[in-house]
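**Q** Output the structure for:
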Amino acid sequence: MSRTGELTATPEDVWPGRYASATWVLATVVLVVTVVKPWHQYFLQTVDPISLATIAIVPSFVYASLLAVLAVALRRRLRAAWWLLVLWWLVVPQVDRILLLASGESVGPAAAGLVLSSLLLVGALRTRRYFVARRVPGSLPLAAAILGTGAVLCAVVGAHLVERFGRAESSPAALEYVVGRLLLDIGSVPLGTDATAPWWVRATIGVLGSIAVLGAAIALFRAPADHRVLDVEDEARVRHLLREHGEEDSLGYFATRRDKSVVWDADAAADARAGVSYRVIGGVSLASGNPVGDPRRWPEAVRRWLAEARLHGWTPAVMGAGTTGAQTYAAAGLKMIDLGDEAILDLTSFTLTGPSMRSVRQSVSRLQRRGYVVQVARHGDLEPGLLAELRAAAGRWRGDGGSERGFSMALGRLEDPLDEHCVLLTARDGDGRVRGFLSLVPWGRAGVSLDLMRRDPSADNGIVELMVATLAEQARGLGVREVSLNFAMFREAFERGAEMGAGPVLLLWHRILVIASRTWQLESLYRSNAKYHPAWRPRFLGFEMVSDLPRVGTAVGRAEGFLEAPSPRRLLARLTGAAPDDALDSGTEAHAAAVRALMPAPCDPLAEALDVARLPEQVRVRRAKLDRLVAAGVDPYPVAVPSTHTLAEVRAAHAGIPRGARTGCRVSVTGRVLLRRDHGGLGFLTLHAGGAELQAMVETGRLDPTSALVWDLLDLADHVAVTGEVVRTDAGELSVAATRLVLASKALRPLPDKHRGLTDPEARVRQRYVDLVVRPDARTAAYQRATVVRSVRDSLHARGFTEVETPVLQTVHGGANARPFTTHINAYDLDLSLRIATELHLKRLVVGGMEQVFEIGRQFRNEGADATHNPEFTSLEVYQAYADHDAMRRLTQELVREAAVAVHGEPVLRARDAAGRVVEHDVAGDWPVVPICTAVSQALGEEVDVDTPVEVLLRHAERHGLDPDGPRVWGVLVEELYGKLCERVTTAPVFYTEFPAAGAPLARAHRRDPRLAEKWDLVVNGAEQATAYSELTDPVLQRRRLLEQSLLAASGDPEAMVVDEDFLRALEHGMPPTGGMGLGIDRLVMNIVGGSIRDTILFPLVKP
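**A** Model prediction:
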């Protein structure tokens, strides 16, 4: 660490604290020795071995107090304290020890003390560089004057008292006695004299000497006061940084208080990107909130602030830091503790509806009925004089209603021209009188933070609630989304201490806070915020060492307004009713103009977002071409362009013309430029559109000026319209001999290589639009999906089914065992979920008489995403009255087969093997139908049926490495074995039937064995393709099964169904025997074309 106070993060930086701790220990020992009489008498002897061998121990309250003052000074890294320690306690005693050694007296203790003090002296010299704090200028003469004046006064008064009431041979003897007592109190050896004095004279001498010595020590070691205020340059930079980074802290605007100082992360304020706002109170450099500015520069600003505090001997502390700021301060070495919580209201979702807001709603309604209204405006839009009126009213109300206390971070001013963006809410009664107001300061671009809250004590209750509710109503017009209300100190203690079951320590702490709240309104602040049900964000108190807490706590209390430092000026202000000396005045117009002149022009978010310099080089080049086109009057994005034929039509109509032929047929075609070749006066374009490609031949000499400009500025990926005669070139390429070029759309980003395309599978998904342009297989997959969906829809229509639509937002999720996505509708203050299946609504339609219905729609399940699953997927659900699961099996087989024929022209399904080769499955005939127990038995090589004991199934499961998630019952174990041994290894389509009834709560029990369900799963390529039931239509049994599912949900199963009373009520109206089937469209496309889930879905969900 250099003399300027710059610190390095080394372990030795703790040495000032260690010196202070050791000095505190010595002061404690001296205090104990002073009050314990035998020890007191022992250490009064001229030479005691302990003091001689270690450090001088003098039984004196003055000596103990002097050590305490020295400890505080050492902790503050004062260089003067270090010098006093070295000279008075280490160097001067060495002289006495050397003299004793020379005289042969007390050799052992003197030698030990000489060695020990020498070692301590070496250590002190090595750690001198850590004591960087300088004395206050003039403190040494002042301390000398206090000490000299006090010593003279003590000597004169003491000598007179000794001579008058004690025993002294002469006045010089009495004076010698007084001087000896003084030297004894500060650790020196008393002078030999025969004079004596009564105890009260000795006490008087001690008191006068203590005043002189301690007064001189305090004057010498006092911390420098910080008389700096926020000057124009600093304020301009603070406001600029708040404009750029104000969202980082809701309390950031309070850094514009002009009684604060700022330490920047740079040498000049104009170059600063971050700073720490602080105020020195009682020798404590108290930072407020988070640092201002760019969070990336906060560590450097904090480092410089700590260096400045240590250079001046201030104790660094932080009050009200947010979580991010607290992390920065903690990384710099401060200890952070939870101070309380800040109440944040999200005005976009704030509502007075609901039982929890009843008290607030009633207060608002009562005042509105009594004619109260609230006006909301920015300070800059207010009528002249209104703020002065409010300021005067605030003073009257505060005097009438008692001291209002809150978080210390408040502006403490109104009518300042620079606070034009602050928001004011004024409440008026039915007679138009102002009865209360809120003033809020800006918080970033879309937030406000409470600064001043005042109400007329004689007004009706509920004014604050009315103003908060009005702010929420008009938040959109103000562009405000969040508001920071009061800070609730020790919120968690109030909240948890009032709960049943709170422990004795918490109850005691809660009781202490309740008592303290009678004076300082701690609990009332918490309660006044809690009624709005805000989000609580913690705020932290920071300090360097635990021993600093008393001083830091005192400084915080003064900053909060809980404590007041006594001063004649403050007392005079109270007696005269004048403003206190620390009141903040609003700035003048001249001051505001000076600040604005130094502030950089505000950044235009739109211009910044559109800044071309941030773009890649190729994009900048294309943007420059775009500008040239616009400057020349060419619309790069016209509404329409000439187009008479498609590329495919031109190729088909002129396929047979010979080389070098001209057709005389003029056409206008459009397409995207995939290739451009320029050979001087002759150029060629390869156009692509609608799956076809065609060449355009451009002779620049035959183009009009506009077309020539388009040709010069044309890039790959541009869309262009070409007009000209259809010809075949001498090279045999069918072409359009262009006479006119019209730009249809200017591409600002280049395409990847035409032949290689996007090679990264992740990039293909994220930039599907590019993938479709450059990779034909991607376009083919998109068209094949559309073919599959159209085929399924047409097949069902041909069989008399009616397509319907059912709700996506549902109040009760059901129809499948799956975890739903949840959301909230503000209009009804109601939690909703996105549907996981359409089953229950489609069954309602069957009850209503729509006997053959289907829906192809999106489902949403909050589950995993992998090669075969996507959280958002498309499914088909079909329901047919008077049918069963066998009828659904035949229907499903026909739908899949017809979709395959629509895509391939033959009934085949495709898949890829482990080597990536395409494997086809002929699905022309009937597909196998295998009961699940039969399949499991074949896989195990041992018979399994509904009577197989659970122990046997458990043994099989363990042998195959299975650990079932659910209860270890027959149905769960059989399905686990089926999943691993049967489903995963199935490739060609197989219908697996007769599943355990316990796993199908919506299916009818099997007509042959009620322990099984009339259910089948169609499995293709190792995954379920479709499933169908003979639907359960018994409302009594269905209610029982859903209640069983709801109990599972209540016990923590997020995928269990819940009771849908409306669906059960529909069943109670009578549902005919029905077969139902669900089929995954995405997986059907995968199985038909042989692609992955990401190839099948155009825009699968990918992590940002």
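
**Q** drop to CA atoms for contacts and neighbour counts, all remaining ones
**A** OK.

**Q** Which strands or helices does the longest helix seen in the chain pack on?
**A** Of all the segments assigned as helix in the chain under DSSP state H, the longest by residue count is helix 139-165. Applying 3 or more Cα pairs under 8 Å, 6 or more residues apart in numbering; DSSP states H and E, one finds that helix 139-165 makes contact with helix 171-185, helix 199-221.

**Q** Summarise which helices and strands the shortest one is packed against.
**A** I take that to be helix 171-185. helix 61-75, helix 139-165, helix 199-221.

**Q** Tell me who's in contact with the residue nearest to Gly1070 when sequence neighbours are not counted.
**A** The shortest distance from Gly1070 to any non-neighbouring residue, by Cα to Cα, 6 or more residues apart in numbering, is to Val847 (6.4 Å). Listed by Cα atoms under 8 Å, 6 or more residues apart in numbering, the contact partners of Val847 are Ala1066, Leu1067, His1069, Gly1070, Met1071, Pro1072.

**Q** looking at the helices and strands packed on helix 171-185, which is closest to Ser285?
**A** helix 61-75 (14.2 Å; Cα to Cα).

**Q** For the closest one, enumerate the helices and strands it packs against.
**A** Using 3+ Cα pairs under 8 Å, 6+ apart, helix 61-75 sits against helix 15-35, helix 79-84, helix 171-185, helix 199-221.

**Q** repeat that with 7 Å
**A** Packing partners of helix 61-75 (3 or more Cα pairs under 7 Å, 6 or more residues apart in numbering; DSSP states H and E): helix 15-35, helix 79-84, helix 199-221.

**Q** buried ones in the helix or strand following the second one?
**A** Going down the chain from helix 79-84, the next helix or strand is helix 92-103, by DSSP states H and E. For helix 92-103, a neighbour-count test (16 or more other Cα atoms under 10 Å) marks Pro93, Gln94, Asp96, Arg97, Ile98, Leu100, Leu101 as buried.

**Q** The fourth one contacts Leu114, correct?
**A** Yes. Under the criterion of Cα atoms under 7 Å, Arg97 lies in contact with Leu114, with a separation of 6.5 Å.

**Q** rewinding a little: can you flag the buried ones in the contacts of Val847?
**A** Ala1066, Leu1067, Met1071, Pro1072.

**Q** Next, the structure of the following sequence, for comparison with the previous one:
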Amino acid sequence: MSEENKLIAERRQKLQKIRDNQSVAFPNQFRRSHHAAKLHTLYDQYDKDTLAEKNIPVKVIGRMMSQRLFGKGGFAVLRDVSGDIQLFVQINGVGEETFEAFKSWDIGDIIAGEGVLFKTKTGELSVNVSNLQLITKSLRPLPEKFHGLSDQETRYRQRYVDLIVNADSAAVFRIRSKLISEMRRFMESRDFLEVETPMMHVIPGGAAAKPFTTHHNALDLKLYLRVAPELFLKRLVVGGFEKVFEINRNFRNEGVSTKHNPEFTMMEFYWAYRDYNDLMDITEEMFIHLAEQVLGTSKINYQGQAIDFSRPFARETMTDLVVRYSPDLCVEKCNNLSLLQEYCEQQGIGYDKKASKGHLIAELFDIYVEDKLIQPTFVTQYPTEISPLSRRSDDNPEFTDRFELFISGHEIANGFSELNDPEDQAERFKQQVAELEAGDDEAMHFDQDYVRALEYGMPPTAGEGIGIDRLVMLFTDSASIRDVLLFPYMKPE
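**A** Got it, this is the predicted structure:
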């Protein structure tokens, strides 16, 4: 039997003994008076004599994280959602029976203590306990105190243990919650209406991505988990909701990496009578606001790189960046398909012989540019072929009024002036269907109802999606998307 299994067996024996000796083994009526952090905020400032004079009664409850026994007394560190507080337990304070029981309790047990505050000789705020109760028996031992839960895969699979023993991990998810709350508050303060759209679609659309499929038994209908809410949100713009947003999950049947999870959280928003320049303006304003409200500063550090949200975000075209960072590439080659193909062959870059000029430019961007964009940079003017929902540029119809925001080599947001010409949209859907039939399982399907909605007339509109998981990675200096998802996708054990 392994050492862990021996410990589990011993704890089960203790649990059975408790059940045998008590009619009600674990009480459920204890109510705390304070959280640990609140006690420290209110009373850390007092010296031991002043605290003793005040004789402050408190009730605390949480998980026992450490225990030190000596003679007729002992200390225990209790951890609740806010932090830690120390308990001082004496036989003459809680009684011999309770003290003997306390000596047999284990790290990880959930306990409750009632008593008065005092400070130890070393100045640590503590509770001198007069009433002590075991609330829940922990049957499994926590990871070793000093090393914690260091195995990454175990941390992801057993997030509940990770949150117990790793304070830094718990802090990440508090930041995540605050960031989403601030994002929602930012949008609502600018009169955007929060809405909910379907998670299951008859026709997948809204992004170039491979969907998950499911089946509705009663209707005998094949359905798709949504890859993006875009087409439904724009239907609402057609219906007269001029400023809408949604924070919710998307699902894409693609690989898993440090930047990708099959299900992820995004905020998408749509703004009638605006264009992609307005989106860049509000996004820059939003990110500065989020950094200052969530982190208290507009300057962050991500994986050793200093990121400054207070500086104006750079705005550069995709072609200009490709020319700048690709070795020995000039604008003339980017404007000629055969020269671009010849360049790819010279660089040893494999490509589909049927690929368009726009597809090749995008491929070069992925290879040579993306990881170079450290400071916030709006990459603009995406080729039309890879932007089936974007409005063509008035200056050059080969490109669209679209941007993607990159920070520290990560794509964080994607926005564009929306295509609101139903005939152009229908033609681009047809092109996507042709690519789908040619084997591109990330190409879009033809959504006839969406085209019909456009035929009623959609005002000039700008829309954007922001990847919340990747933004949380930046704000928490997390190297992997799994670090910012409470329950990331994992292969079965």
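
**Q** what's the TM-score here?
**A** Once the chains are laid over each other, their TM-score by TM-score structural alignment, normalised by the length of structure 2 reads 0.94; 488 aligned residues with a Cα RMSD of 2.1 Å.

**Q** Out of the helices and strands packed on helix 139-165 of structure 1, which is closest to Asp678 of structure 1?
**A** helix 199-221 (84.6 Å).

**Q** so where in structure 2 does the closest one end up aligned?
**A** The aligned range for helix 199-221 of structure 1 in structure 2 is empty, by TM-score structural alignment.

**Q** Does anything pack onto the helix or strand sitting right after that helix along the chain? Which helices or strands?
**A** Sequence-wise, the next helix or strand downstream of helix 199-221 of structure 1 (DSSP H and E) is helix 232-245. Under the contact criterion of 3+ Cα pairs under 7 Å, 6+ apart, helix 232-245 of structure 1 touches strand 292-293, helix 589-598.

**Q** Can you give me the neighbour number for Gly206 of structure 2?
**A** For Gly206 of structure 2, the neighbour count with other Cα atoms under 10 Å is 20.

**Q** Would you mind finding the match for the residue nearest to Gly1070 of structure 1 in structure 2?
**A** That one, Val847 of structure 1, aligns with Val238 by TM-score structural alignment.

**Q** now the top strand by length along structure 2, how far from the chain's geometric center?
**A** Counting residues, the longest strand in structure 2 under DSSP state E turns out to be strand 57-70. Centroid separation between strand 57-70 of structure 2 and its chain, computed with Cα atoms, centre = their mean, to the nearest Å, is 33 Å.

**Q** List the buried residues in that strand.
**A** Those buried within strand 57-70 of structure 2 under the rule 16+ other Cα under 10 Å are Val58, Lys59, Val60, Ile61, Gly62, Arg63, Met64, Met65, Gln67.

**Q** mean distance, it to its aligned residues in structure 1?
**A** Its aligned residues in structure 1 lie a mean 1.1 Å from strand 57-70 of structure 2 after superposition (mean Cα distance after the TM-score superposition for structure 1).

**Q** quick check: that strand aligns to which part of structure 1?
**A** Strand 57-70 of structure 2 maps onto residues 666-679 of structure 1, going by TM-score structural alignment.

**Q** where does the residue nearest to Gly1070 of structure 1 sit relative to Leu840 of structure 1, distance-wise?
**A** 11 Å (Cα to Cα, to the nearest Å).

**Q** and if you look at Thr644 of structure 1?
**A** 51 Å.

**Q** Of the two, which one has the most company?
**A** Between Thr644 of structure 1 and Leu840, counted using other Cα under 10 Å, Leu840 has the larger neighbour count: 20 against 14.

**Q** ok, that one touching Gly815?
**A** Yes. Leu840 of structure 1 is within contact range of Gly815, at 5.7 Å (criterion: Cα under 7 Å).

**Q** Read off where stretch 440-457 of structure 1 ends up in structure 2.
**A** Under TM-score structural alignment, there's no match for stretch 440-457 of structure 1.

**Q** where along the stretch 301-450 of structure 2 do the strands fall?
**A** Taking DSSP state E, counting those that start in this stretch as the test, the strands found in the stretch 301-450 of structure 2 are 305-308, 314-317, 377-383, 399-407, 410-417.

**Q** can I assume Ala655 of structure 1 sits in a strand?
**A** No. With DSSP: H, G, I helix; E, B strand; the rest coil as the criterion, Ala655 of structure 1 is assigned coil and is not in a strand.

**Q** separation between the nearest residue in space to it that is not next to it in sequence and Ser643 of structure 1?
**A** Computed as Cα to Cα, 6+ apart, the closest residue to Ala655 of structure 1 that is not its neighbour in sequence is Leu734, at 7.8 Å. Relative to Ser643 of structure 1, Leu734 of structure 1 is positioned 18 Å away (Cα to Cα).

**Q** Look at these two and report which has more neighbours.
**A** The residue with more neighbours, out of Leu734 of structure 1 and Ser643, is Leu734; 25 against 14, by other Cα under 10 Å.

**Q** Provide the aligned range in structure 1 for the helix with the most length in structure 2.
**A** Taking DSSP H as the assignment, the helix of structure 2 that covers the most residues is helix 167-189. Under TM-score structural alignment, helix 167-189 of structure 2 corresponds to residues 776-798 of structure 1.

**Q** Now, the contacts of Val847 of structure 1 that are in strands?
**A** Using DSSP E, none of the contacts of Val847 of structure 1 sit in strands.

**Q** Can you redo those as a markdown table, where the extra columns are distance to Leu507 of structure 1?
**A** Shown next, in a markdown table, are those (distance: Cα to Cα, whole Å):
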| residue | distance to Leu507 of structure 1 |
| --- | --- |
| Ala1066 | 54 |
| Leu1067 | 54 |
| His1069 | 57 |
| Gly1070 | 60 |
| Met1071 | 60 |
| Pro1072 | 63 |
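
**Q** Name the member of the residues you listed with the shortest distance to Cys154 of structure 1.
**A** Ala1066 (102.7 Å).

**Q** which ones are touching the closest one?
**A** Arg844, Val847 (Cα atoms under 7 Å, 6 or more residues apart in numbering).

**Q** how close does the aligned residue in structure 2 for Glu976 of structure 1 sit to Ala434 of structure 2?
**A** The alignment partner of Glu976 of structure 1 in structure 2, by TM-score structural alignment, is Glu363. Per Cα to Cα, Glu363 of structure 2 is found 20 Å from Ala434 of structure 2.

**Q** Show the contacting residues for the aligned partner of Asp712 of structure 1 in structure 2.
**A** Aligning on TM-score structural alignment places Asp712 of structure 1 opposite Lys103 in structure 2. Lys103 of structure 2 makes no contacts at all, as judged by Cα under 7 Å, 6+ apart.
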